[in-house]
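Visitor: Pasting a predicted model and its sequence here:
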Amino acid sequence: MTAQTYKVLVTPRSFGKNDPEPYRLLERAGFEIARNPHGRILTREEMRAAARDADAIVVGVDPLDRGVLEAAPKLKAVAKYGVGTDNIDMEYCRERGIRVTVTTGANAEAVADFALALMLAAARRIVPIDAGCRRLEWGKVTGVDLHRRTLGLVGMGQIGKGVARRARGFDMRILAYDLARDEAFARETGVEYVDSLHELAAASDFVSLHLPLTPATHRLFGAELLALMKPTAVLVNTARGGLIDEDALYDALKQGKIWGAGLDVFEQEPPANRALLELDNLVIGSHTAASTFQAIDNMGVMAARSLVDFFRGGTNE
């Protein structure tokens, strides 16, 4: 790091919350730190104001579109606190030469755990059972098994692979769809790659999404794929909300076309379609799959180190 002082805006509320090491890394490197003053995701206008004199930003899911980035003329680097960059205008960052890093692998195990938790909760109706028991309703509620069922994984990055490893403990048959196939991993874990999402949707008892949100994947799971799923099937999404057509999912759940769903993410958060909140065959999370003490600490340290390393070297490579 040079003698020059750089200012970093930190927006994620959990950054350094459990372990202050991420902040210590930035402070030791000489950064001036501006923290999120609102205790929530910042709006576009709040981001424009907060980023105006920032040299670097540690960002969660706050908007970093072209308009926000244009309001930050000094910005040289963005450290994504996570892996999804759909809230960042990556094309404009490339035009400006703004360095963007992600915390690959930092929260993979936590998200994989949560995906399995959503599968189990939806399959066994854990949430309505719990609610009924609190009303002293002690009747039996019938669910569906995970054991020896078929799991379809859409996307086989680190999180998808983590889910596959866990599913082996349930003796599940594991199908996978990904444009880039890891054949060595498939041989190791018994994963079977399929050639189409239609094949995966029709054959699977559980479908778990682990994809980035792009124009090509936006509302990928809509009425057509949902119609192919079994009436006892469960759809899980811990990736990005925009991967699912939420109106089509509501119809499928309401009409019993599929057994259930577990969603930690929505296209708009909280969800715009409030009717989803009334369904007892839907388990909902608040974009919290990565929120474990260990994952939060890992993401914070990785994000902070990426900025320290960049400003020490001053390179965009």
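Guide: Yes, it's here.
Visitor: hey, let's count contacts and neighbours off CA atoms from now on
Guide: Noted.
Visitor: Against A123, how distant is L279?
Guide: L279 sits at a distance of 14 Å from A123 (criterion: Cα to Cα, to the nearest Å).
Visitor: who's more crowded, those two?
Guide: A123 (27 against 16; other Cα atoms under 10 Å).
Visitor: Can you get me a residue count around the nearest residue to that one once chain neighbours are set aside?
Guide: Of all residues not flanking A123 in the chain, V144 sits nearest, at 5.2 Å (Cα to Cα, 6 or more residues apart in numbering). For V144, the neighbour count with other Cα under 10 Å is 16.
Visitor: Double-check V144 against L120; I have them as touching.
Guide: No. Using Cα atoms under 8 Å, V144 is not in contact with L120; the gap is 9.0 Å.
Visitor: and V78, that's in a strand?
Guide: Yes. Under DSSP: H, G, I helix; E, B strand; the rest coil, V78 sits within a strand.
Visitor: That one contacts I98, correct?
Guide: Yes. With contact defined as Cα under 8 Å, V78 and I98 form a contacting pair (7.2 Å).
Visitor: neighbour count winner among these two?
Guide: Neighbours were counted for V78 and for I98 using other Cα under 10 Å; V78 has more, 24 against 20.
Visitor: Just list the residues touching the closest residue to F170 other than its chain neighbours, thanks.
Guide: Residue nearest to F170 in three dimensions, not counting chain neighbours: H147, with 4.8 Å by Cα to Cα, 6+ apart. By Cα atoms under 8 Å, 6 or more residues apart in numbering, the contact list for H147 reads 170-172.
Visitor: Could you do A117 as well?
Guide: Not one residue lies near A117 by Cα under 8 Å, 6+ apart.
Visitor: Please report the distance of R134 from A202.
Guide: From R134 across to A202, the span is 37 Å (Cα to Cα).
Visitor: one step back: any of the contacts of H147 buried? List them.
Guide: Buried subset of the contacts of H147 (neighbour count, 16 or more other Cα atoms under 10 Å): M172.
Visitor: Kindly reformat the contacts of H147 as CSV containing secondary structure and distance to V59.
Guide: Listed next are the contacts of H147 as CSV, based on DSSP: H, G, I helix; E, B strand; the rest coil; distance: Cα to Cα, whole Å:
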residue, secondary structure, distance to V59
F170, coil, 36
D171, coil, 39
M172, coil, 37
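Visitor: ok, structure two:
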Amino acid sequence: MTWNILLTCPPMIMTLNHCQERFAAEDLNVFVPDFQQQMSEAALCEIIADFDGVIAGDDPFTAKVLKTGRAGRLRVLAKWGIGVDAIDLEAARDLGIFTSNTPNVFGDEVADVALGYTLMLARQLHKMDAAVRQGEWLKIQGTSLRGKVAGVIGVGSIGQAIVRRLRALGMEVLGYDVHPINPDFCQESQLQSVSLDRLFQDSDCILLACNLTPQNHHLLNAAAFAQMKDGVWIVNVARGGLVDESALIPAIERGKVGAAALDVFETEPLPADHPLTQFDQVICGSHNSSNTREAVLRVNQLAIDHVVRDLKRSAAGEVPG
């Protein structure tokens, strides 16, 4: 039996040639639509009913999209990557659509980028590079990281990898998570598990590494910034919706936030005229921290594993648990 699969994950699309043999072996007829970063709800609704399964990026799989798909062929939704905040999981369950993701796969990759951003904020390496390319010889007095306090919000696989890297720099690290943090990890890494309020109040640099949920949307808002040290740094390698950008912008303008490195934004791609692009103390990324060749090829195969497994389960008459 041949299954029709919609593929909307940019990193997987960019390495499609490495998947073709596996697609053929699994009888998957894969279609790649024309889009940038992610598809819209309307665009998904136009085509979703024609597919048995999806290997998804960060597209909005709302109840409307899922109902439209379920009225046709859709039975399986495999999320490439970790975050499932764009998927209405309750609607998928009610409609009998199998869902999956690929957790615990990008810890080192995302942590490397978080470390890189932290170093760039401390030493302004990007500014010196730009200046030298323009014939200038810029000398910036940086900030030593040893002894500074970093606060990591979200201490799962990614957060733990970030903690290890920050500790190697000689930083004191505070951690907050809605779930209990493994005490063995705390002992091993000398991480202090603290309340969110204390993390806000005591950190020189705050790094976001948690999932986005309805409960933590705009976790960093005006009230949170008000608790923080003057000149705090913000590093976000998680989800744009964790930060209220309408509160972040004035916090940067008045110096409450001294610098920020943002790999993710509330709207992606970030418009060129967005106010955040006007600050030279803000580093802007392109939601790319997990994107290494090794990680992408590894997760491609996991996503295919999941979509094939769940298609077979659906064909056998199973229903999602």
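Guide: Thanks, I have it. None of these values were measured; they are calculated from a predicted model.
Visitor: Superposing both, give me the TM-score.
Guide: Here the superposed chains carry a TM-score of 0.93, computed using TM-score structural alignment, normalised by the length of structure 1; 313 aligned residues with a Cα RMSD of 1.8 Å.
Visitor: three-state assignment of the residue nearest to F170 of structure 1?
Guide: The assignment at H147 of structure 1 comes out as coil when based on three-state DSSP.
Visitor: ok, and the closest non-adjacent residue to the aligned residue in structure 1 for W3 of structure 2?
Guide: Aligned counterpart of W3 of structure 2 in structure 1: Y6 (TM-score structural alignment). Spatial nearest neighbour of Y6 of structure 1, excluding adjacent residues (Cα to Cα, 6+ apart): F31 at 5.1 Å.
Visitor: these two touch, right, the one you found and K7?
Guide: Yes. Assessed by Cα under 8 Å, F31 of structure 1 is found in contact with K7 at 5.6 Å.
Visitor: Compare the two and say which is more crowded by neighbours.
Guide: F31 (23 against 20).
Visitor: Counterpart of the more buried one over in structure 2?
Guide: In structure 2, F31 of structure 1 lands on L28 (TM-score structural alignment).
Visitor: can you pull the contacts of the residue nearest the centre of structure 2?
Guide: Centroid-nearest residue in structure 2: A238, 3.8 Å away (criterion: Cα atoms, centre = their mean). Contacts for A238 of structure 2 (Cα under 8 Å, 6+ apart) come out as 208-212, 263-264.
Visitor: now, among the residues you listed, which is nearest to V299 of structure 2?
Guide: Comparing the contacts of A238 of structure 2 against V299 of structure 2 with Cα to Cα places N211 closest, at 18.3 Å.
Visitor: Skip the chain neighbours and tell me the closest residue to the alignment partner in structure 1 of G255 of structure 2.
Guide: In structure 1, the residue matched to G255 of structure 2 (TM-score structural alignment) is G256. Excluding its sequence neighbours, the residue lying closest to G256 of structure 1 (Cα to Cα, 6+ apart) is P231, at 6.7 Å.
Visitor: quick one: contacts for V111 of structure 1?
Guide: The contact partners of V111 of structure 1, by Cα under 8 Å, 6+ apart, come to 159, 238, 289-290.
Visitor: Adding neighbour count and secondary structure, write those residues out as CSV.
Guide: Shown next, in CSV, are these (neighbours: other Cα atoms under 10 Å; DSSP: H, G, I helix; E, B strand; the rest coil):
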residue, neighbour count, secondary structure
I159, 25, helix
T238, 25, coil
A289, 24, coil
A290, 22, coil
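Visitor: wait, doesn't G285 of structure 2 sit right on E268?
Guide: No. Using Cα under 8 Å, G285 of structure 2 makes no contact with E268, being 10.5 Å away.
Visitor: More neighbours: the two, which one.
Guide: G285 (18 against 13).
Visitor: Skipping adjacent residues, who's closest to that one in space?
Guide: D263 is the one closest to G285 of structure 2 (Cα to Cα, 6+ apart), at 4.0 Å.
Visitor: wait, that neighbour sits on N236?
Guide: Yes. Between D263 of structure 2 and N236 there is a contact at 6.0 Å, judged by Cα under 8 Å.
Visitor: Just want to know which of these two has more residues nearby.
Guide: N236 (24 against 21).
Visitor: gap between the more buried one and N4 of structure 2?
Guide: Distance from N236 of structure 2 to N4 of structure 2, by Cα to Cα: 36 Å.
Visitor: go on, R167 of structure 2?
Guide: Counting by Cα to Cα - R167 of structure 2 and N4 of structure 2 are separated by 47 Å.
Visitor: which one in structure 2 is aligned with G67 of structure 1?
Guide: By TM-score structural alignment, G67 of structure 1 lines up with K64.
Visitor: Pull the residues that contact stretch 249-257 of structure 2.
Guide: 222, 225-226, 228-234, 248, 258-259, 275-276.
Visitor: Apologies, that question was intended for stretch 262-271 of structure 1.
Guide: By Cα under 8 Å, 6+ apart, the residues outside stretch 262-271 of structure 1 that reach it are 118-119, 121-122, 234-243, 282-289.
Visitor: One more pass at 6 Å, please.
Guide: Residues from elsewhere that reach stretch 262-271 of structure 1, judged by Cα atoms under 6 Å, 6 or more residues apart in numbering: 118, 236-238, 240-242, 282-287.
Visitor: Likewise for stretch 310-321 of structure 2?
Guide: 96, 98.
Visitor: do the same with stretch 93-108 of structure 2
Guide: 75-79, 81-82, 157-158, 161, 290, 319-320.
Visitor: Equivalent analysis for stretch 41-60 of structure 1, please.
Guide: Applying Cα under 6 Å, 6+ apart, the set of residues contacting stretch 41-60 of structure 1 is 6-12, 62-63, 68, 71-72, 74-81.
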